[in-house]
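> Can you look at this prediction? I've put the sequence above it.
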Amino acid sequence: MTLKSGLMSCAALCAVVMTTPVFAACEKPFLAGDFGYSVCKDWPAYPGLAITALSQFESGPSASDYGPEGKYDLDLAVFSAGESKPLAMYHKASAFESDAIEFEDLQIDTARYQLTPDLRAFGVRATFNGSSRVNPVNEKLLSLYVREGDTLRPVLDKLITYEYGGEWDGTCAGELYQHTRTLEIGKTSSHGYADLIVKTVTTSEVGKGEGDACESSSTTAKPVLTTLRYDGSTYVLPQGFKGY
C-alpha cells in the first residue's frame, strides 16, 4: 500500500532505528509522512534474525493523485531478536524514481540465494507500473544484498524479473510483449561467488482488426538461459536486463 511521506534525513532515520525496540518483533520501520514503503520480514535461513526495508519520498517536482513524483531513498537493516540496535545497515539516496512509471511496491525476498558455502544473500523487490492504457508498462526489479560485518552490500542491482509493455489501440490492434525471468544458483563460480542462471521466457501478442473482426494471436518463445558472473564487486547484467 502506498503511504504519503515527507522528508527524513538518514541521521534521523538511524536514530529511530537504533532506539525503537519494536524492531525485535519484526515491526515495520517508522515511515515519516505518507509516501513510501515500510516492510519487515523474518529471515528463515537465520533463525532469530529479521530484515527491514524502508523507502520514502526524498524529493521531487510535483505530487500526483498516486503519490509524489520524484526520488525515493532506501534503508535496509538486519536485526537480532530481542535487540533494538541493528546488526548491519545500508542506505542509498535516490535509490528509486517515480514519475509516469510509478514506484508501486517494495518487498523483501528471503529465497535461497546461497552465493558461497558460508554466505547467503537476501533480495529486495521493487515494482513499477505505468498509467497509460495504450502504452502499458510494468516492471519488477530484484536486487541482492549480503551482510559484511555491520554493513549490507548490494551484489546484484535491479535485475528486471518481469517486464510487460508495448503499444496497442486499447481494443484490439497492436503488439504487446512480456518477459518473465527466474533466477537459479549455478554450479560454477566467478571470483568466489556462485554464477547466477537467469531463465527468460518471452511471450508476444499481436492484435489486428476492429470490433467483431478483431483477431489476436500470442506466441511464447523458447526459454533463453543467461549466466550472470560476479566481477569481484557485483554481478554484471547484460544490456536490457537492468531496470532504472
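That came through fine.

> CA only for contacts and neighbour counts going forward, please
Noted.

> Now residue 145: closest residue in space, sequence neighbours ignored.
residue 154 (4.3 Å; Cα to Cα, 6 or more residues apart in numbering).

> cool, and residue 163?
Nearest non-adjacent residue to residue 163 (Cα to Cα, 6+ apart): residue 139, at 4.6 Å.

> The one you found reaches residue 105, doesn't it?
No - under the contact definition of Cα atoms under 8 Å, residue 139 does not touch residue 105, with a separation of 10.7 Å.

> Between these two, which is the more surrounded one?
residue 139 (24 against 17; other Cα atoms under 10 Å).

> hang on, the earlier thing: could I get the buried residue list for the strand or helix carrying the residue nearest to residue 163?
Secondary structure assigned from DSSP states H and E places residue 139 in strand 137-148. Across strand 137-148, burial judged by 16 or more other Cα atoms under 10 Å covers 137-147.

> next, the one to line up against it:
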Amino acid sequence: MRGLTALPLLFAPMIAWGDCTQNLQNWAQALHPTLELASDFAVCKVNPADTSQVVAALPLKVNVDEYGQGDYSLDVLVADAASGKIIAHHYQEAVIISDAVQFSGLTLDTARYQVAPGLRAFGVRIRHTGSSRVNPFSSETLSLYEHDGSQLRQIMGHLVVSESHGEWDGVCAGEFGEIKRTLAMGEPGKDGFSGLRLTEISTGSQSIAKGADDCQEIEGVTQTKRFSLEYDGGRYGVPKGLRFE
C-alpha cells in the first residue's frame, strides 16, 4: 500500500464541468497510466458536505482475467467540481479480491458521518457476490475516508454492513441467514473523534419440503447486537469478526 501523499494538480480542465463521470478515465490515466480502469465500476458524485468538490472511487485492474477475476487496486479521490482538478487521493494496491466470491460493484456513501467537529467523512461501499447457486452469498462493506487539506486518509476499513448466506439443495430444503449493520455517531473520544455505535440485526430462515410439491419457509428468531468502534488516534479499529476477509 502506498503512503498518503498530496498530489499536484495533474491536468488542466479539459471539458466544461458537468457530469463528473466524464473525468473518470482522465483521473485514472493521470494517476495510474499503466493500469486499466474498471470503468463499469468507477463512480463519482458531488460531495454534499462541500458542493465545490466531487468525490470518486476508481477501481483499477491489476491482474484481472476475462471473467473479472483477480485483484483490483482502488484510488479514492477528491476533486474540484468546477475544473476537475485532483485535490487529494488515497491509493490502495490490490485491495479488492475477486474470485469465487466476485467483486460486483461499489458505491459512494455521502451520509452525514460527522466524525469530529467540523470534520465529515464519506464512505465507499464495496459489494461481493458468490457464484454458487446452492451456497448463495453476498456482502457489502463500508470504508470511511477523511479529507483534510491536501490529504485523504482512510479512517475505517472494510466493515461488513450487510451479508446474506445460505445452503440449500437447489430445490427447497435449506437454511438462510442475513445480517444488517448500521452506524451512528457516539460521544467524542480521542482527539475529538466520536465513537461509532454499531447496531447489528441478524435474521434466519429455514425451508422444508412438505410432500412432493410444497415448500414451507420457517422464519427464525431476530437477534440484535450492539458494538462500539473507538478511534485510536489514527483510525477506527474493526474487529476481525466484523471485517470482510
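Here it is on my side, so go on. Since we're looking at a predicted model, the values are computed, not measured.

> shared neighbours, residue 139 and residue 105 of the first structure?
Common contacts of residue 139 of the first structure and residue 105 (Cα atoms under 8 Å, 6 or more residues apart in numbering): 127-128.

> wait, doesn't the residue nearest to residue 145 of the first structure sit right on residue 148?
No - between residue 154 of the first structure and residue 148 there is no contact, the gap being 10.5 Å when judged by Cα under 8 Å.

> picking that back up, could you tell me the angle between whichever helix or strand comes after the strand holding residue 139 of the first structure and strand 137-148?
Once the chain leaves strand 137-148 of the first structure, the next helix or strand it forms, by DSSP H and E, is strand 151-168. Calculated by axes from the mean of the first three to the mean of the last three Cα atoms, to 10 degrees, strand 151-168 of the first structure forms an angle of 170 degrees with strand 137-148.

> mean per-residue distance, strand 151-168 of the first structure to the second structure?
Strand 151-168 of the first structure, aligned to the second structure and superposed, deviates on average by 0.7 Å (mean Cα distance after the TM-score superposition for the first structure).

> post-alignment, the helix or strand just after that strand versus the second structure, mean distance?
The C-terminal neighbour of strand 151-168 of the first structure among helices and strands, as given by DSSP H and E, is strand 174-190. Strand 174-190 of the first structure, aligned to the second structure and superposed, deviates on average by 1.4 Å (mean Cα distance after the TM-score superposition for the first structure).

> before we move on, back to that, what count of nearby residues applies to the residue nearest to residue 145 of the first structure?
So residue 154 of the first structure, with other Cα under 10 Å, has 18 neighbours.

> so how far is residue 186 of the first structure from it?
When distance is defined by Cα to Cα, to the nearest Å, residue 154 of the first structure is 19 Å away from residue 186 of the first structure.

> that's a helix at residue 18 of the first structure, yeah?
Yes - assessed with DSSP: H, G, I helix; E, B strand; the rest coil, residue 18 of the first structure lies in a helix.

> To which residue of the second structure is it aligned?
Here residue 18 of the first structure is matched to residue 11 in the second structure, going by TM-score structural alignment.

> isn't its match right up against residue 80?
No - taking Cα under 8 Å as the definition, residue 11 of the second structure is not a contact partner of residue 80, at 11.8 Å.

> Neighbour count for the two, which is higher?
Counted by other Cα under 10 Å, residue 11 of the second structure and residue 80 do not tie: residue 80 has more neighbours, with 17 against 13.

> Enumerate every residue touching the more buried one.
Contacts of residue 80 of the second structure were listed using Cα under 8 Å, 6+ apart, and they are 52-54, 86-87.

> buried subset of those?
The buried subset of the contacts of residue 80 of the second structure (16+ other Cα under 10 Å) comprises 53-54, 86-87.

> Looking at these, spot the one nearest residue 208 of the second structure.
residue 54 (49.8 Å; Cα to Cα).

> Kindly name the residues of the first structure that line up with the helix or strand containing that closest one.
Residue 54 of the second structure is located in strand 53-61, with elements delineated by DSSP H and E. The alignment of strand 53-61 of the second structure onto the first structure (TM-score structural alignment) covers residues 49-57.

> what about the strands in the first structure?
Taking DSSP state E, the strands of the first structure run over residues 3-4, 35-42, 49-64, 67-80, 88-98, 101-116, 119-130, 137-148, 151-168, 174-190, 193-208, 215-220, 224-228.

> Redo those as JSON lines? Include distance to residue 237 of the first structure.
Below are the strands of the first structure laid out as JSON lines (distance: least, Cα to Cα, whole Å):
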{"stretch": "strand 3-4", "distance to residue 237 of the first structure": "32"}
{"stretch": "strand 35-42", "distance to residue 237 of the first structure": "26"}
{"stretch": "strand 49-64", "distance to residue 237 of the first structure": "24"}
{"stretch": "strand 67-80", "distance to residue 237 of the first structure": "21"}
{"stretch": "strand 88-98", "distance to residue 237 of the first structure": "18"}
{"stretch": "strand 101-116", "distance to residue 237 of the first structure": "16"}
{"stretch": "strand 119-130", "distance to residue 237 of the first structure": "16"}
{"stretch": "strand 137-148", "distance to residue 237 of the first structure": "12"}
{"stretch": "strand 151-168", "distance to residue 237 of the first structure": "7"}
{"stretch": "strand 174-190", "distance to residue 237 of the first structure": "13"}
{"stretch": "strand 193-208", "distance to residue 237 of the first structure": "10"}
{"stretch": "strand 215-220", "distance to residue 237 of the first structure": "23"}
{"stretch": "strand 224-228", "distance to residue 237 of the first structure": "7"}
